[in-house]
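Visitor: Can you look at this prediction? I've put the sequence above it.
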Amino acid sequence: MQQRDTVDDIVEQWARTRPDLNSGAMGLIGRLRRFNVRVDNALREYFTSCGLDSSEFDVLATLRRSGAPYELNARALLKAAMVTSGAITNRVDRLSAKGLVERNPCPDDRRAVLIRLTPAGKDLIDGALAGHVRNEERILAALDDDEQAQLDSLLRKLLVAHGDTEPLLG
């Protein structure tokens, strides 16, 4: 028998007080939300140990995975991060002050700026990535490989159904 979690109590309360509602859907969404909080906390703790916050890690990782020369324009960073332009500006400002990224004029558009990893930024993100992946593996360790693949497929199906299909870069 599967061990009970906190959401089981919530679902049972709703089933008793409002049997007309689909408490199963409430339970699934509740579990996703509660797990997301735990994942965010675990990621935040790791990023802090690297001297970063999650938004800074996101920018560095986005630049790193873009490939050499590890630079993108602000629009591409905005699209990848799904935040406001002001938020990207603040992130880039903080990373620039730490010497992890630099702003360079775009040769094709004088109004645009390219954000590029500095050697120190590349070293930091390269050093942090292996630990980040180990942290993610630890978070998912309760599931075997087949269960992880099944969950991955189901979550992809939900994301596609809700329109999360636009390419980030390119």
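Guide: Now that the structure is in, tell me what you want to look at.
Visitor: For the rest of this, base every contact and every neighbour count on C-alpha atoms.
Guide: OK.
Visitor: for the residue most central in space within the chain, what are its contacts?
Guide: The residue lying closest to the centre of the chain (CA atoms, centre = their mean) is Asp58, at 6.9 Å. When contacts are counted by CA atoms under 8 Å, 6 or more residues apart in numbering, Asp58 touches Ala81.
Visitor: Give the next helix or strand downstream of the helix or strand hosting it.
Guide: In this assignment (DSSP states H and E), Asp58 forms part of helix 54-65. Heading C-terminal from helix 54-65, the first helix or strand you meet, by DSSP H and E, is strand 71-73.
Visitor: quick one: contacts of that next one?
Guide: Residues from elsewhere that reach strand 71-73 (CA under 8 Å, 6+ apart): 63, 66, 106, 112-117.
Visitor: can you put the residues you listed in CSV and add distance to Leu151?
Guide: Below are these laid out as CSV (distance: CA to CA, whole Å):
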residue, distance to Leu151
Leu63, 28
Ser66, 27
Cys106, 41
Ala112, 40
Val113, 39
Leu114, 37
Ile115, 35
Arg116, 35
Leu117, 34
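Visitor: alright, now check it against this:
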Amino acid sequence: MARRPPPDASLPPDRVAQIQQEWARERPDLDVTPQGVLGRLHRLAGFLTEELVDVYRRHGLGEGDFDVLATLRRAGAPYERAPGELADHTMVTSGAMTKRVDRLVAAGLVTRRRSEADGRGRVVALTDRGRELIDRAMEDHMANEHRLLQALTPGQRAQLEALLTHWLRAYGG
């Protein structure tokens, strides 16, 4: 069974540590050390998602809307992509993408038109209003992400990024 380093005595145990202690008491035969990483990642992901979504809401966007607009914006001028390409970049189904694009068209943030290269295909493009909105939202989003990482030193950030990159690659991400 893997041994965990002793917790920092200056800090009270967090909820995950409490859960692990309860399991150790009730089922000492189980190695619950993975909860130390996975439980904290799960809790942190929920917290971070709320903090990120709050910025999107301030701009009148949902998480999916922000994702589509950002994907179009980073495509570079003329800020357009085929719906299938958008779905690939945002990792959603084509059905979900259709709903997102419909909502953004109705809001005047994107247009949908036939592809000039392939008359059967479609192209989704940012409107000027959509580009201005995503530029403002992206500035606030990045300021928020910098704020969220302030608890870590630059060295810790780099180490965490390397570890997460390695771990994600193990799953084909």
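Guide: Done, it's in. Just so we're clear, the structure is a prediction, and the values are computed from it rather than from any experiment.
Visitor: now what about the TM-score between them?
Guide: TM-score for the superposed chains, counting by TM-score structural alignment, normalised by the length of the first structure: 0.92, backed by 164 aligned residues with a CA RMSD of 1.1 Å.
Visitor: For PyMOL, what selects the buried ones among the contacts of strand 71-73 of the first structure?
Guide: Per 16 or more other CA atoms under 10 Å, the buried members of those correspond to this PyMOL selection:
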select buried, resi 63+113+114+115+116+117
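Visitor: Report the two of the contacts of strand 71-73 of the first structure separated the most.
Guide: Ser66 and Ala112 (17.9 Å; CA to CA).
Visitor: what do we get in the first structure for Ala106 of the second structure?
Guide: In the first structure, the residue matched to Ala106 of the second structure (TM-score structural alignment) is Ala97.
Visitor: tell me the contacts of that match?
Guide: Ala97 of the first structure neighbours (CA under 8 Å, 6+ apart): none.
Visitor: separation between it and Asn90 of the first structure?
Guide: 11 Å (CA to CA, to the nearest Å).
Visitor: Also Pro69 of the first structure?
Guide: 22 Å.
Visitor: next one: Met1 of the first structure
Guide: 49 Å.
Visitor: Now name the helix or strand holding the residue lying closest to Val55 of the second structure once chain neighbours are set aside.
Guide: Of all residues not flanking Val55 of the second structure in the chain, His141 sits nearest, at 6.3 Å (CA to CA, 6 or more residues apart in numbering). Assessed by DSSP H and E, His141 of the second structure sits inside helix 128-148.
Visitor: quick one: that helix aligns where in the first structure?
Guide: Going by TM-score structural alignment: helix 128-148 of the second structure matches residues 119-139.
Visitor: all helices of the first structure, in order?
Guide: For the first structure, the helices defined by DSSP state H cover 6-17, 23-49, 54-65, 74-81, 85-97, 119-139, 145-161.
Visitor: what distance separates the helix holding His141 of the second structure from the centre of its chain?
Guide: 14 Å (CA atoms, centre = their mean, to the nearest Å).
Visitor: Next, the angle helix 34-58 makes with that helix.
Guide: Here helix 128-148 of the second structure runs at an angle of 140 degrees relative to helix 34-58 (axes from the mean of the first three to the mean of the last three CA atoms, to 10 degrees).
Visitor: Taking helix 94-106 as reference, get the angle to helix 128-148 of the second structure.
Guide: 110 degrees.
Visitor: More neighbours: which of Met1 and Asn90 of the first structure?
Guide: Asn90 (13 against 3; other CA atoms under 10 Å).
Visitor: Could you check which residue of the second structure pairs with the residue nearest to the centre of the first structure?
Guide: In the second structure, Asp58 of the first structure lands on Asp67 (TM-score structural alignment).
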